[in-house]
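1. Okay, here's the prediction I keep looking at, along with the sequence it came from:
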Amino acid sequence: MSPSPGFVEIPLADGGWERVDLRETRQWKDHPQPFASRVAFAAAHVVADPRGENVPGAPAVVDWESTLAFRRELFRFGFGVAEAMDTAQRNMGLDWPAVQELVRRSAEQAREYDARIASGAGTDQAAPGSLATVAAVRDAYAEQVAFVESTGSQVILMASRQLAAIAQGPDDYVTVYADLLRQAREPVILHWLGEAFDPQLAGYWGSRDVDAATATFLDLVREHAAKVDGVKVSLLSADHEVALRAALPDGVRLYTGDDFHYPELIRGDGTHHSDALLGAFAAVAPAASAALTALDDGDLALYDDEMAPTLALSRHVFEAPTYHYKTGIAFLSWLSGHQPGFTMVAGLQSARSSVHLGRLFALANDAQLLPDPELAAHRLRLWLESAGVAR
């Protein structure tokens, strides 16, 4: 790589360019142990094999070495791994055989590092439209739950597109989830993924009215609280999350999935707080680790200062259409040197524009989250040139 100037120019939507001066990298402190005051999971992405046939509709071909190394980077900063979630392109290219291999390998590595792992169990092994009854959906869920448990990972019960498609009302959701909770060996995490992340999940819990859906959800949690470690809510509504966490039974955590408001929700209101299970943490792990360390030390001002620069970056990564946020996570991983190329399963690297990804670089640079700014700038220039938008 030839020497580069200390700046890069990013494209603007109006055809212009913006100069971004490279900030000196920050030497972030390792934090290999879990945090004391909050439970924090980072939902990790998968790295596609750049030689693989990772085109839309093809089975996923994963770069296992880079994928597992990225999880070790999260362990390094104190995070547990939320595995095989929507960040890993569940229902967007990561097929069930690849999910099984991912969870198996990741759980084995987590044991080696004495790190926490929780993995998604859903119904996506079944072809769309192939599950015609509530019982069939329950059985598909049960198959995945049994597999995740067999690896030693904690279970995250993900939202099911198949259940959303056939459920006639709240009772069908309660029937499926109650059976699964009774069968689970250990307490699970329930994941309520909103339609901003997956439009096919609109009306989950049997109603498009959020208050009605929340009532059903809460009744389920209260009835089976002994089998619910916590709930992850990804509705991108801070007000809803604050109200929900106050209504949860004692001992049931609220794992925020709100990538737009997480600093205030994790900080808490003096009475209640949210723990975290966030895709954003895969992009901002060093800074979030510094913030959570400050929170452990009771230094709220430092917590706020460390978290603040991450929020603009996260909001950009998750801007509408929110379900394409995975592209930004993978792009940042490539810029940061964590993977050899910017390739994604199902060809999802095409899901964000050069303008969006250029701004992503600028925000990561502002937050001092690029381990090698010159390498990141070099890679950005190469990518812009290949996209036809270089100066």
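-> Here it is on my side, so go on.
2. use CA for all of it now, contacts and neighbours both
-> Fine.
3. Helices along the chain, start to end?
-> Using DSSP state H, the helices found in the chain span residues 64-76, 96-112, 134-150, 161-166, 170-183, 210-223, 238-247, 262-267, 280-296, 300-317, 325-335, 354-366, 373-387.
4. got those helices as CSV, with distance to Thr25 and mean neighbour count columns?
-> Output for the helices of the chain, formatted as CSV (distance: least, Cα to Cα, whole Å; neighbours: other Cα atoms under 10 Å):
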stretch, distance to Thr25, mean neighbour count
helix 64-76, 17, 19
helix 96-112, 28, 18
helix 134-150, 38, 19
helix 161-166, 42, 20
helix 170-183, 46, 17
helix 210-223, 43, 16
helix 238-247, 32, 16
helix 262-267, 23, 21
helix 280-296, 12, 24
helix 300-317, 14, 19
helix 325-335, 13, 24
helix 354-366, 8, 21
helix 373-387, 7, 18
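5. Which of the ones you listed sits closest to Gly120?
-> Distance to Gly120, taken as Cα to Cα, is lowest for helix 134-150 among the helices of the chain, at 7.8 Å.
6. Other residues contacting that closest one?
-> For helix 134-150, contacts defined as Cα atoms under 8 Å, 6 or more residues apart in numbering pick out 100, 103, 119-123, 125-126, 131, 154-155, 157, 162-163, 166-167, 172, 176-177, 179-180, 184-185.
7. ok, structure two:
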Amino acid sequence: MSDVRIMLPAPDGGKRTHVLADRSPVHDFTGGPPTSRTVYAAAHVVADPLHDPPGLDWESTLAFRRHLWSLGLGVADAMDTAQRGGGLDWADARELIARSGAEARAVGGALVCGAMTDQLAPTGRWSLGDIAEAYLEQAGWISRSGGTPVIMASRHLAAVARGADDYHEVYGKVLDQVDGPVMLHWLGEAFDPAMAGYWGGADLDRATETVLAILAEHPGRVRGIKISLLDAGREVDLRRRLPEGVAMFTGDDFNYAELIRGDEHGHSEALLGVFDAIAAPARAALARLDAGDLDGYAALLEPTVPLARHLFASPTSAYKTGVVFLAWLNGHQDHFHLVGGAQTLRSVPHLVRLFVLADRAGALADPASAARRMRSFLAVAGFEA
């Protein structure tokens, strides 16, 4: 490919030329699911900004899921990457789960989906029983739709729980009554400040003991737990203490490369929002890992880490903006709009840096097309090349 060059705004207010790398061969990857790791990419949704009120572009949303399945990745749907709790309500999530379930059956794709309590009004004094029933309603819908429920952290529970015993009560009722094994999700306050003190207190060591106790009290009911704390050491410690039959699914979008690789004591599986943005290089890296080629795995995946760390930079909850920006650059949707107008949550300089890091990570499927879209974005922002 001939050189693709683009003029970008520089941090000092000037201009600089960026020369894009050649298209990476990882975007030609074909194959089935990884054999050495279980991996899910948490998928974003595509907004439909041309209707009033705005809704979802269902065809583009589902086409992106088919793209992930075509790479051999599982899909994690209706979770925080899909703006759950940040613009996507239960009514739309319910339809998304049903539609994704039908698509998964059609292609034989793996699917897990987030079960929350967001059908409850955001304010009010909800009982622990109300919260448990809300979880069970959503988990039942997910199971009937063909997915595995991921019992996500509940803002309602975080608001009303008085201590660890309340978490035991709610999770106990849910795990006793769900139809089949589920996954749990520990979402840190970096992703959602409302999750401060989840599991009954601010002390993470005590919170870990609460989680382990709940798992021990319900053997066979939990398939795995996803940890999104951005703390590799704490994840490894918990991973080594999990009961037999419970897998660790990393949600650490900063340290995923080392956590998936693992050590002599084990490894983490993966359920990651960043894999939405780096699906092709991540899948190619996992193929190297399947073959026992650790150097090849590192050569493909480690260049994506600077991109991920920028994507999930503080405020971490704004990472969905960058995920959708990259989906637009890669041609998976026709516009850069998010549900609820969340495209405004990142600055132009942040997205310029994201573009450069995506290029260095081999995450741009068609550099020439991505450059054309980037030029149009910068023109709207008032940048004169």
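-> Ah, there it is. What you are looking at is a predicted structure, and each value in this text was computed from that prediction instead of being measured.
8. could you dump the helices of the first structure to a markdown table with distance to Ala202 of the first structure?
-> Converted to a markdown table, those look like this (distance: least, Cα to Cα, whole Å):
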| stretch | distance to Ala202 of the first structure |
| --- | --- |
| helix 64-76 | 31 |
| helix 96-112 | 23 |
| helix 134-150 | 17 |
| helix 161-166 | 8 |
| helix 170-183 | 13 |
| helix 210-223 | 10 |
| helix 238-247 | 16 |
| helix 262-267 | 23 |
| helix 280-296 | 22 |
| helix 300-317 | 22 |
| helix 325-335 | 19 |
| helix 354-366 | 27 |
| helix 373-387 | 35 |
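9. closest one to Thr343 of the first structure among these?
-> Closest approach to Thr343 of the first structure among the helices of the first structure (Cα to Cα): helix 325-335, 8.1 Å.
10. Distance from that closest one to the middle of the chain?
-> Computed by Cα atoms, centre = their mean, to the nearest Å, the chain-centroid distance of helix 325-335 of the first structure equals 12 Å.
11. Give me the mean deviation of that helix from the second structure.
-> Aligned to the second structure and superposed, helix 325-335 of the first structure gives a mean residue distance of 0.3 Å (mean Cα distance after the TM-score superposition for the first structure).
12. quick one: that helix aligns where in the second structure?
-> Mapped onto the second structure using TM-score structural alignment, helix 325-335 of the first structure covers residues 319-329.
13. ends of stretch 149-165 of the second structure, how far apart?
-> Stretch 149-165 of the second structure has an end-to-end distance of 23 Å (Cα to Cα, to the nearest Å).
14. actually stretch 184-192 of the first structure, not the one I wrote
-> Across stretch 184-192 of the first structure, first to last residue, Cα to Cα, it's 18 Å.
15. What are the buried residues along it?
-> Buried positions in stretch 184-192 of the first structure, judged by neighbour count with 16 or more other Cα atoms under 10 Å: 184, 187-192.
16. That one corresponds to what range in the second structure?
-> The aligned range for stretch 184-192 of the first structure is 178-186, by TM-score structural alignment.
17. Stretch 212-221 of the first structure too?
-> Under TM-score structural alignment, the match for stretch 212-221 of the first structure is residues 206-215.
18. Please identify the residue in the first structure that aligns with Ala42 of the second structure.
-> Aligned by TM-score structural alignment, Ala42 of the second structure pairs with Ala43 of the first structure.
19. Ok, Gly13 of the second structure next?
-> Under the alignment (TM-score structural alignment), Gly13 of the second structure pairs with Gly15 in the first structure.
20. For its match, give its distance to Arg381 of the first structure.
-> Distance of Gly15 of the first structure to Arg381 of the first structure, given as Cα to Cα: 17 Å.
21. same thing with Gln368 of the first structure?
-> Plainly put, Gln368 of the first structure is 19 Å away from Arg381 of the first structure if you go by Cα to Cα.
22. Same check on Ala215 of the first structure?
-> 50 Å.
23. repeat for Phe361 of the first structure
-> Separation of Phe361 of the first structure from Arg381 of the first structure (Cα to Cα): 11 Å.
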